[in-house]
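Asks: Return a 3D structure for these sequence lines:
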Amino acid sequence: MSEEQPAAPVVSLRERVKSPPAPAMVESYFGPAVAAGIRFQFEPEMRIHMAHAVMLAECGIVGKVDIARILAVLADLQATGVKALTIDYQQEDLYSYIERHIVETLGPETGGRLHTGRSRNDLHTTSWRLVLRGLLLDLLDVVGTIRRTLIDMAQQHVETVMPGYTHSQHAQPISFGYYLLAAADLMERDYGRLSHALACCDRSPLGSGALSTTGFPIDREMTARLLGFSRLVEVGYDGVSIRDDLQEAAGALAVLMTGISRVATDIQTWNTMEFGMLELDDAYSSVSSIMPQKKNPQAMEHVKAVAAMAVGALNMVLAAAKNTALADVNDGVTAGNVPMLDVLERACRALTVFEGAIRTLTVKPDTMRHLAETGFGTATELADIIVREAGMSFRMAHNIVGRVVREAIEAHHTAMDITSADLDAASQALFGHPLGIPVEEVRKALDPAENLKSRTVTGGPAPVRMAEMLDRRRAMLDSDLAGMADIRRRIAEANHTLMEQARRIMDDAGLQTPSQIVRENHGTS
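Replies: Here you go, the predicted structure:
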């Protein structure tokens, strides 16, 4: 029988204080912090621990045998998951449980070496950046899909005439494709804002230490590469005290969701019986428990609700930091993480719903065209015809058409009922002479489809211009998606390199499993 081994010394982060956290502190702060760590940080922290351990070994700061033992415990913990940790929610954060697990497995002499040359300050801000980076990449994927759907549908509806609205009133005829292209351009700019936010958070603060880096000769560039970051947050103080990465992401998300909410409002309006221009698919609708006829536009309402959350998250992130010191402080640096990341996750799901709802819309071209023909949106082109054919100033033509429209409405006529004689009568009354505009020119001006064809200037809804613009949007989207694929490839390759280097260090030491580590460290059989 082997001789009984003495219990390993207890290593605690709280030696500075005499008492454990107050129950109220645990319930209000430490417990939720641990829960948030489990939800968001476990995988990122495991990668950070491995990258830091590999760097310590490669730089000769900690012996490779000790690092091999630490890496083996980390590999086993990563494979088993957070359930391997004994979590009672009494410690300050997830890291406390991970360190305790390593020390209990290896003993404090070996297990306690992992934290050499770093602080929880740079560990945590690096972890949150990894989470934010991953969620921004996911969000960019969804926004890219929405852009593709909008462009594809715009292509299908280049000649689907509908009323264009300003101030909720008929303004000028457009096509549904033109409306969708405007939405696609908004999403393109959102993509750019999110990409910039991604670039801001794609920088490694690891190695910043508590705030002034460390006296150990660490290699910050190595850990940045192993974690797939594009560059460093160079100044240590900057690395642990600034959260403009989170703030910029919150701003980009709020702008994105505000624009999406406006589109959702239009879709919701045009889906009503009074408009009847669109119909949401059953799969994106809900029903009433009492009113059998109801088919509610639930998808659009959901998207708008999440948009409100995004605006609230931006407020929270900015307000939390507003009157705090430029330093590592929980209210300014940490408090915004969970609300913001939670909304990012919700936004990804809600935008997936939005894309599906848009893609499966039933568009009703006949209703759209009828509304465009009868709603006087062609009045601008009618005034333009007078300018071109009669040589009058636009303001004079505007007066003539304004009178004709008023008289038509009073007579319960539609725009299509306006005649050349009506224009002559109004011109005679206002300016003392008729216009003599050919009947065919008047009919052409009143045709919404002809209105579209005449808008051939840059950015106009004419089919020829739409084709050109759609081609350019597809090319830009392909370029944007290729750029994101490159970033994902870089991160995947970095993760592969990290695992390979960790495996090589473990293989060189001949250590594979925690049971081997315990035998090596404590001499048990």
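
Asks: Could you use CA atoms for every contact and neighbour count after this?
Replies: Fine.

Asks: residue ranges for the helices of the stretch 151-300 of the chain, please.
Replies: 176-201, 220-226, 236-241, 244-270, 298-322 (DSSP state H, counting those that start in this stretch).

Asks: do the stretch 1-150 of the chain as well
Replies: Listed in chain order, the helices of the stretch 1-150 of the chain (DSSP H, counting those that start in this stretch) span 23-25, 31-36, 42-58, 64-80, 94-106, 108-111, 120-156.

Asks: can you put those in JSON lines and add mean neighbour count and distance to Met506?
Replies: JSON lines is the format used below for the helices of the stretch 1-150 of the chain (neighbours: other Cα atoms under 10 Å; distance: least, Cα to Cα, whole Å):
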{"stretch": "helix 23-25", "mean neighbour count": "12", "distance to Met506": "40"}
{"stretch": "helix 31-36", "mean neighbour count": "19", "distance to Met506": "30"}
{"stretch": "helix 42-58", "mean neighbour count": "23", "distance to Met506": "10"}
{"stretch": "helix 64-80", "mean neighbour count": "21", "distance to Met506": "5"}
{"stretch": "helix 94-106", "mean neighbour count": "21", "distance to Met506": "15"}
{"stretch": "helix 108-111", "mean neighbour count": "18", "distance to Met506": "15"}
{"stretch": "helix 120-156", "mean neighbour count": "21", "distance to Met506": "23"}
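
Asks: Next, the second sequence, to be compared with the first:
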Amino acid sequence: MRERLKNPPAPEFVKYILKPLLEKDAKQSFKYFNNINKAHLLMLLKQGILDKNTVSKIAKALLEVDKRGPQNIDLDPAREDLSSCIEAAIMEICTQEIGGRLHTGRSRNDLGGTVTRMFMRDKYLKTCKQILELREFILNFAAPYTETVCTGYTCGQAAEPITVAYYFAAHLSALERDYERFSAIYKRLNQCPLGSCAMASTTFPINRAITAHYLGFDTATINSLDGIAARDYILEILGTLSIFMNNLSRLCQDLYVWSSVEFGLVDIDSSVSMCSSIMPQKKNPVTLEHIKAKAAHVEGDFVSALGALKSTIYTQVRDASIEAAHSMNDALDEVEASIKLLIATLDTMVINKERMLHEAKTNFCTVSELANTLVRDCGLSFRHAHSTVAGLVAYMLDNELKPNDINRAMVKKLAYEIIGKDISITDEHIRHALDPIPNVFARDVEGGPAPIQVIKQLTMMRKKLEEDKRELTNRVNMQKRAEEELNKDTQEICR
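Replies: Here you go, the predicted model:
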């Protein structure tokens, strides 16, 4: 294997590069290497590159190596990587004369690239399932709160009345887009580079469609140089997960603020909180803190991969093929932890309905509708109505008055002082405009917070969720069928 090189691997090279990678690959990629070996062997037989007798002997050796497991593979750093260590185990069983023929028409470059895509694909599909589970949980969580009125905020200030379900529907919209971005990666990830060989394909009459089919890929990569050079799918996965985690962090920040004593809109359960070693009154919502920080970790993993790939030559280089994927496991683990922690937090979180309604009644979030009422009932332009109500709010705050203290005399007086118009409005219309419950129900337009509109939104989101679940099921089943066919055909050629 290293006949071209005069010296054995340096101890430092072994300690920091070869040995850690061998051990890591043996743990997480042994199955993928063996499946690739099986698929490649079956293709060599079907293409007439190897004869049936040779293929049968190699297949038996492959199954024996499979049976022994990675723990019985000699991870010799002098062989440099796991594929060569597995090849040595195969040749030990069926001789180098026979087993050495398995590597016909391929290279470690396309072999490694295929392993990476298969490993990423399994992790990717698992993450897809987790994101769908989160969407489904939040859908079910939001559904009972279509009439639970609360305050909507802009720029951190009370803005307009909404409902709890409407608020979570907004986050569900973001999560739906997150999943659309993530799902779209699959067609680019699920392309098979096997057969690209070192970088310029091969002179053997291989059939890449056969190996792609056996390994559950939709197609083979179009260009062999691209097949061994491309790692942009790593950036796509990490980039879309960074956006997803960023969206989770924004939800967590809202809940974090809402759980404070000053807001008191939600209560985070003790089971996902921590106490203080010195302040006995504390119940700290730490799961939300961790999720927000984990978003930064995933973003860091994305930047790390981007930096590793930046300015690499477009071919097989280890900073692209090995180092660029270095943080992928960490990122996926952080995403899984964040999803599980958020579900656990929401599952035990209490919505303080009375406090929410009280705040909506007293924080002036309903006065936009008072301005609308002045437009409808008094014939004012919206700009005049806005000026009048803005002056009214300032007057109320200066005099420490609440929205329920507003009456027609105040409105009439201030309208005349501010815009010079004499208007007529009833106390009944003022009270109706300032009541957050009818206020929300009146926002019955597409995309609005009226319960009937939110129910429509949630229904559409549930329909899309079911479509996404079916698509994921089809993708997972395709992998299962491919592996079953691969193992069946490998067993058959051993007979």
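
Asks: picking up where we left off before, turn the helices of the stretch 1-150 of the first structure into TSV, columns for distance to Glu500 of the first structure.
Replies: Putting the helices of the stretch 1-150 of the first structure into TSV (distance: least, Cα to Cα, whole Å) gives the following:
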stretch	distance to Glu500 of the first structure
helix 23-25	41
helix 31-36	29
helix 42-58	10
helix 64-80	12
helix 94-106	21
helix 108-111	21
helix 120-156	20
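
Asks: Pro365 of the first structure: which of those is closest?
Replies: helix 120-156 (11.5 Å; Cα to Cα).

Asks: Now the element after the longest helix along the first structure, going C-ward?
Replies: Ranked by number of residues, the top helix in the first structure under DSSP state H is helix 463-509. Scanning forward in sequence from helix 463-509 of the first structure by DSSP states H and E, the next helix or strand is helix 514-522.

Asks: buried residues in that next one?
Replies: Within helix 514-522 of the first structure, the residues scored as buried using 16 or more other Cα atoms under 10 Å are Pro514, Gln516, Ile517, Val518, Asn521.

Asks: Now for those residues: which two are most distant?
Replies: Checking the buried residues of helix 514-522 of the first structure with Cα to Cα, the most distant pair is Pro514 and Asn521, at 10.3 Å.

Asks: Aligned to Gly144 of the first structure, what sits in the second structure?
Replies: If you follow Gly144 of the first structure across to the second structure using TM-score structural alignment, you land on Leu132.

Asks: One more: Gly460 of the first structure?
Replies: Match for Gly460 of the first structure (TM-score structural alignment): Gly448.

Asks: From Ile222 of the second structure, how far off is the nearest residue to that match once chain neighbours are set aside?
Replies: Ranked by Cα to Cα, 6 or more residues apart in numbering and with sequence neighbours excluded, the top spatial neighbour of Gly448 of the second structure is Val454, at 7.0 Å. Relative to Ile222 of the second structure, Val454 of the second structure is positioned 46 Å away (Cα to Cα, to the nearest Å).

Asks: same thing with Ala169 of the second structure?
Replies: Ala169 of the second structure is 41 Å from Ile222 of the second structure, by Cα to Cα.

Asks: For the two, indicate the residue with more neighbours.
Replies: Ala169 (24 against 12; other Cα atoms under 10 Å).

Asks: The residue lying closest to the more buried one once chain neighbours are set aside: how many residues sit nearby?
Replies: Leaving aside its sequence neighbours, Ala169 of the second structure sits nearest to Leu458 (Cα to Cα, 6+ apart; 6.7 Å). A count of neighbours around Leu458 of the second structure, defined by other Cα under 10 Å, yields 23.

Asks: how many neighbours does the equivalent of Ile406 of the second structure over in the first structure have?
Replies: Matched by TM-score structural alignment, Ile406 of the second structure corresponds to Ile418 in the first structure. Neighbours of Ile418 of the first structure under the rule other Cα under 10 Å: 20.

Asks: For Ile418 of the first structure, give me its contacts.
Replies: Contacts for Ile418 of the first structure were tallied using Cα atoms under 8 Å, 6 or more residues apart in numbering; they are Val404, Ala408.

Asks: any idea which residue of the second structure is furthest from its center?
Replies: Asp422 (56.9 Å; Cα atoms, centre = their mean).

Asks: My guess is that residue contacts Ala415. True?
Replies: Yes - at 6.9 Å, Asp422 of the second structure and Ala415 qualify as touching, with contact defined as Cα atoms under 8 Å.

Asks: Map Asp254 of the second structure onto the first structure.
Replies: In the first structure, Asp254 of the second structure lands on Asp266 (TM-score structural alignment).

Asks: what number of residues lie near its match?
Replies: Using other Cα under 10 Å, Asp266 of the first structure has 11 other residues around it.

Asks: and what of Gly156 of the second structure?
Replies: Residues lying near Gly156 of the second structure (other Cα under 10 Å) number 8.

Asks: which one is Tyr314 of the second structure nearest to, not counting chain neighbours?
Replies: In space, and not counting its chain neighbours, Tyr314 of the second structure is closest to Ala229: 5.6 Å by Cα to Cα, 6+ apart.

Asks: so the one you found touches Arg318, yeah?
Replies: No - under the criterion of Cα under 8 Å, Ala229 of the second structure makes no contact with Arg318, lying 10.0 Å away.

Asks: which of the two has more neighbours?
Replies: Ala229 (21 against 13).

Asks: which residue in the first structure lines up with Leu102 of the second structure?
Replies: Using TM-score structural alignment as the criterion, Leu102 of the second structure maps onto Leu114 of the first structure.

Asks: Report the contact partners of the nearest residue to that match once chain neighbours are set aside.
Replies: Of all residues not flanking Leu114 of the first structure in the chain, Ala53 sits nearest, at 6.3 Å (Cα to Cα, 6+ apart). Residues near Ala53 of the first structure by Cα under 8 Å, 6+ apart: Ile67, Ile70, Leu71, Leu114.

Asks: Run through the residues that contact the residue nearest to Gly447 of the second structure when sequence neighbours are not counted.
Replies: Nearest residue to Gly447 of the second structure in three dimensions, chain neighbours excluded: Gln453, at 6.5 Å (Cα to Cα, 6+ apart). Residues near Gln453 of the second structure by Cα under 8 Å, 6+ apart: Asp444, Val445, Glu446, Gly447.
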